[in-house]
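Trainee: Here's my sequence, what's the structure:
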Amino acid sequence: MTGRRDQDKGSVDPKLLELLACPLTKGPLAWDSQRNELVSRLAKLAYPIRDGIPIMLPSEARPIAEDAED
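Mentor: Okay, the predicted model is just below:
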């Protein structure tokens, strides 16, 4: 039996993505499906998604390179 939690590990609900914003810049976030992260290009940070839950803490975010396209 596969639960909804298992189905959601590899995707982000588009409605949730519309509601979320970077806690530092209040700007938009883009979903990186390969790394399962929410990326704030303005803050140059990538917030992890663990067990389907976005971890929106700057202390948990991974810095991204300035020249990173996706």
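Trainee: Only C-alpha atoms from now on, for both contacts and neighbour counts.
Mentor: Will do.
Trainee: Would you map the helices across the protein?
Mentor: 4-8, 14-19 (DSSP state H).
Trainee: and those as a markdown table, adding mean neighbour count?
Mentor: Below are those laid out as a markdown table (neighbours: other C-alpha atoms under 10 Å):
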| stretch | mean neighbour count |
| --- | --- |
| helix 4-8 | 10 |
| helix 14-19 | 10 |
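Trainee: Output those in a markdown table, with distance to Arg35 appended to each entry.
Mentor: A markdown table is the format used below for those (distance: least, C-alpha to C-alpha, whole Å):
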| stretch | distance to Arg35 |
| --- | --- |
| helix 4-8 | 14 |
| helix 14-19 | 16 |
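Trainee: Second chain to compare with the first, below:
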Amino acid sequence: MVADGRDGRKATVDPKLLELLACPLTKGPLTWDAERGELISRVAKLAYPVRDGIPVMLPSEARAIPAEDLLAPPRP
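Mentor: As a prediction, the model looks like this:
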């Protein structure tokens, strides 16, 4: 897990919340990238940030994921 950039704490997502969340564009599943503190939509090729433990599910706030990063298997 990484610091979320606000107060230096590690960003986390409740596993139950992760089961309920979906990509707002594709309505598909998201995976948690603990290393970067982001929720990943492999279909949309977007990484949604998590700030202060709150997922920011706005496509305008998401980071585009390069195609070569998507070729790697998803991290648990």
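Trainee: So which of the helices of the first structure is nearest Pro28 of the first structure?
Mentor: Across the helices of the first structure, the minimum distance to Pro28 of the first structure, taken as C-alpha to C-alpha, is reached by helix 14-19, at 8.0 Å.
Trainee: who wins for proximity to Asn36 of the first structure among the helices of the first structure?
Mentor: Comparison of these against Asn36 of the first structure by C-alpha to C-alpha identifies helix 4-8 as nearest, at 11.1 Å.
Trainee: ok, back up a step: closest one to Lys26 of the first structure among the helices of the first structure?
Mentor: Closest approach to Lys26 of the first structure among these (C-alpha to C-alpha): helix 14-19, 10.8 Å.
Trainee: so the strand ranked longest in the second structure aligns onto which residues of the first structure?
Mentor: Longest strand in the second structure by number of residues (criterion: DSSP state E): strand 46-51. Mapped onto the first structure using TM-score structural alignment, strand 46-51 of the second structure spans residues 45-50.
Trainee: quick one: contacts for the residue positioned nearest the centre of the second structure?
Mentor: Among the residues of the second structure, the one closest to the centroid is Leu39, at 1.1 Å (C-alpha atoms, centre = their mean). If you count contacts by C-alpha atoms under 8 Å, 6 or more residues apart in numbering, Leu39 of the second structure has them with 30-33, 47-50, 55.
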